[in-house]
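[1] sequence and predicted structure are below.
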Amino acid sequence: MAPRAIWKGVFKVAEITCPVALYTAASTSERISFHMLNRKTGNRVHRQFVDEVTGKPVEKEDQVKGYDRGDGDYIVLEPEEIAEAIPDSDKVLDVATFLPCGEIDDLYLDRPYYVTPSTPVAAEAFGLIRDAMARRDAAALARTVIFRRMRSILIRPHEAGMVATTLHFDYEVRPAQSAFDDIPKLKIEGEMLELAEHIIRTKAGRFDPKAFDDRYESALAELVKAKIEGRTIKPAKRPEPAKVVNLLDALRQSAKAGQTSGVKSTAKRKPAKAEPRRKAS
């Protein structure tokens, strides 16, 4: 079944317009999902909103959003008031500026979407914009309403189409200092740093998403299969706790293991040219 577009509108660059569609690029729909059951009856159970004071169920038509001003003093927001306050979607991806593909910190990247021309007639204009951006290694920064929220969107060429990535707002990204302030400032040099660099060189490789398996999902799938077949599944073997050793000794052992494991060092090789960020999905 062909994927369903989550958004359709116009991609606008200056006076050039192109009808486009956005498709979800990453999905969790293939993961195993469960229902909550009543252990005694085997029937499904459903969530229900109840009044925290009376304990009685609250029907859907009586449920409204409220903003807590403090101490349980709520401002009630009616659905009609929220609908009027939310900006209408003009269905236009209006490019405000172009910037280098690596300009935006990855911390601001949110959800990726594939961008395609939405009609056969739009293919020429779409291809023109995509190829011009690719030649300049440029990304477009645009804004539009998606799922009733105004979002900033980064658009980059990707293979035959483009990828649009919604961006976090500045207030959503926490400052690094809040996490890093307690890290002590150390100056590491000499043999320790050289050994660490050597280990990195001997384990150099390329990113291949197919090489990474979802062990949690695989374990759940095997458990479900075993239950269906009436088999008893053996508990996964727990790794033995690592022995605490001196950091320098650990580096030396790691470097030695890399030399004897058949992994070829890339120390003398010319570094591979990095893939342009626009090709990253």
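    That came through, no problem. As the structure is a prediction and not an experimental result, all values here were calculated from the model.
[2] all contacts plus neighbour counts: C-alpha atoms, from now on.
    OK.
[3] and the helices in the stretch 51-200 of the chain?
    Applying DSSP state H, counting those that start in this stretch to the stretch 51-200 of the chain gives helices spanning 79-85, 123-136, 177-180, 191-202.
[4] got CSV for those, with mean neighbour count and distance to D214 too?
    Rendered in CSV, the data for the helices of the stretch 51-200 of the chain read as follows (neighbours: other CA atoms under 10 Å; distance: least, CA to CA, whole Å):
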stretch, mean neighbour count, distance to D214
helix 79-85, 10, 40
helix 123-136, 16, 33
helix 177-180, 9, 28
helix 191-202, 16, 25
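[5] out of these, nearest to G258?
    helix 191-202 (6.4 Å; CA to CA).
[6] elements contacting the closest one?
    helix 247-260 (3 or more CA pairs under 8 Å, 6 or more residues apart in numbering; DSSP states H and E).
[7] among the helices of the stretch 51-200 of the chain, which comes closest to P157?
    So among the helices of the stretch 51-200 of the chain, helix 123-136 is nearest, using CA to CA, at 5.6 Å.
[8] show residues contacting the closest one.
    Applying CA atoms under 8 Å, 6 or more residues apart in numbering, the contact partners of helix 123-136 are 16-18, 116-117, 139, 156-157, 161-162.
[9] what sits against the closest residue in space to P112 that isn't next to it in sequence?
    Once flanking residues are discounted, P112 sits nearest to T165: 4.3 Å by CA to CA, 6 or more residues apart in numbering. Residues near T165 by CA under 8 Å, 6+ apart: 109-113, 153-155.
[10] also this one, for the comparison:
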Amino acid sequence: MHTMWKGTISFGLVNIPVKMHAATENKDVKLRQLHKECQTPIKYQRTCPNCDRDVESDEIVKAYEYAKNKFVVLDDEELANLKKEQQDKAVEIVDFVKLEEIDPIYFEKSYYLSPSEGGGKAYGLLRSALNETGKIGVAKMIIRSKEQLAVIRIYQNTLVVETIHYPDEVRAVQDVPNVPEDTETAKKELDTAKMLIDQLTTEFDPEKYKDDYRTALLELIEEKKNQDEVTTAKEKPKPDNVTNLMDALEQSLDRAKKDKPKTKKKTASSSGKRKTASSTKKKTGS
């Protein structure tokens, strides 16, 4: 299992060297977008609308938009120093609380913790203490350049870090539109609803729940593959040297024609005047 982070979990004077691993994975079926005409994958490029051109990664800087179209630019060194300053701190458990005191809306993502070299005994100590007291630890830690509020608990004999949202990241329920106030419910309707809930009540078994849409989508994809309903993206034709040479010659010829200064054509009247003048001079001279 890939190690995402290495650090130290501490509570009191106990330090536990640990490694962190992602506990969950996204199994969404990712679909690509193709150009309908030639079945080629669509590319998304970074462009600057002001300069009207594509930009390379080394031309991009990070900034915070504090007002409409007004930014504070932060360079990579400033961000790296800030990140290192926080990462050097040990993850300290600051409080112990009961799991049921935290509403599920706060939970974000789960990570497994495994002990690093020499950390097995301290790891086992914290696990036993949490198990005996029925408590979970509340801590702060840096994950992917963000300071996270987190809880540390036990899941099937393994310590787990659950990142949780800060209170100001949870939107106020008062902002939810069209939520009815207390409504009067007929006793008969309420009793029927409670009876239905009782009939459907069971022990939670996560294995019984499946992603029906993902399963059906994968089956459809497999069926199309078996029926040879597949397509191959057309490769962009490689330029031919001969064609390139001819194109270059033709373009050079066109450019030369455009750059060549235009000569004035002799008009019949002007040439006639010159002839008359010359003949007059000859007669006079004679």
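    Arrived safely, thanks for sending. Quantities reported herein were computed from a predicted structural model and do not represent experimental measurements.
[11] on that earlier part again, of the contacts of helix 123-136 of structure 1, keep whichever come out buried.
    If you count burial by 16 or more other CA atoms under 10 Å, the buried members of the contacts of helix 123-136 of structure 1 come out as 17-18, 116-117, 139, 156-157, 161-162.
[12] counterpart of the residue nearest to P112 of structure 1 in structure 2?
    Alignment note (TM-score structural alignment): T165 of structure 1 maps to E162 of structure 2.
[13] same thing with D88 of structure 1?
    Using TM-score structural alignment, D88 of structure 1 sits opposite Q86 in structure 2.
[14] ok, now which ones touch its match?
    Going by CA under 8 Å, 6+ apart, Q86 of structure 2 touches I142.
[15] what do you get for I142 of structure 2?
    So I142 of structure 2 contacts 86-87, 148 (CA under 8 Å, 6+ apart).
[16] gap between it and R255 of structure 2?
    Per CA to CA, to the nearest Å, I142 of structure 2 is found 61 Å from R255 of structure 2.
[17] swap in L159 of structure 2?
    Distance of L159 of structure 2 to R255 of structure 2, computed by CA to CA: 73 Å.
[18] next one: A90 of structure 2
    Applying CA to CA, the value for A90 of structure 2 to R255 of structure 2 is 68 Å.
[19] those two: who's more crowded?
    Between A90 of structure 2 and R255, counted using other CA atoms under 10 Å, A90 has the larger neighbour count: 17 against 11.
[20] so that one is in contact with T8, correct?
    Yes. Between A90 of structure 2 and T8 there is a contact at 5.3 Å, judged by CA atoms under 8 Å.
[21] A172 of structure 2 matches what in structure 1?
    Checking TM-score structural alignment: A172 of structure 2 goes with P175.
[22] actually M195 of structure 2, not the one I typed
    Aligned partner of M195 of structure 2 by TM-score structural alignment: H198.
[23] okay, and stretch 255-265 of structure 1 goes to which residues in structure 2?
    For stretch 255-265 of structure 1, there is no aligned range in structure 2, judged by TM-score structural alignment.
[24] please pull up the equivalent of F34 of structure 1 in structure 2.
    With TM-score structural alignment as the criterion, F34 of structure 1 lines up with L31 in structure 2.
[25] isn't there a helix covering its match?
    No. Using DSSP: H, G, I helix; E, B strand; the rest coil, the assignment for L31 of structure 2 is coil, not a helix.
[26] that one: neighbouring residues, count only.
    Other residues within reach of L31 of structure 2 by the criterion other CA under 10 Å amount to 6.
[27] from E37 of structure 2, how far off is it?
    When L31 of structure 2 is compared with E37 of structure 2 (using CA to CA), they lie 18 Å apart.
[28] same thing with V18 of structure 2?
    Distance, V18 of structure 2 to E37 of structure 2, by CA to CA: 52 Å.
[29] which element is D254 of structure 2 on?
    D254 of structure 2 belongs to helix 241-259 when elements are defined using DSSP states H and E.
[30] structure 1: matching residues for that helix?
    Going by TM-score structural alignment, helix 241-259 of structure 2 sits over no part of structure 1.
[31] could you list the buried residues of that helix?
    In helix 241-259 of structure 2, counting by 16+ other CA under 10 Å, buried: nothing.
[32] C-terminal to it, what's the next element?
    helix 268-285.
[33] report all helices and strands that that next one contacts.
    When contacts are defined as 3+ CA pairs under 8 Å, 6+ apart, helix 268-285 of structure 2 sits against none of the other helices and strands.
[34] what's the match for L130 of structure 2 in structure 1?
    Mapped onto structure 1 by TM-score structural alignment, L130 of structure 2 lines up with M133.
[35] before we move on, the earlier item: just the buried ones from the contacts of T165 of structure 1, in PyMOL syntax?
    Typed into PyMOL, the line below selects the buried ones among the contacts of T165 of structure 1, using 16+ other CA under 10 Å:
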select buried, resi 112+113+153+154+155
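[36] same list (the contacts of T165 of structure 1) but as a markdown table, adding distance to K203 of structure 1.
    Putting the contacts of T165 of structure 1 into a markdown table (distance: CA to CA, whole Å) gives the following:
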| residue | distance to K203 of structure 1 |
| --- | --- |
| L109 | 28 |
| D110 | 30 |
| R111 | 30 |
| P112 | 30 |
| Y113 | 32 |
| I153 | 35 |
| L154 | 33 |
| I155 | 33 |
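[37] just checking, which of the contacts of T165 of structure 1 belong to strands?
    In strands, defined here by DSSP state E, the members of the contacts of T165 of structure 1 are 109-113, 153-155.
[38] which parts of the stretch 1-150 of structure 1 are strands?
    7-13, 16-24, 65-68, 74-77, 92-100, 109-117, 138-146, 149-158 (DSSP state E, counting those that start in this stretch).
[39] all good on my end, thank you.
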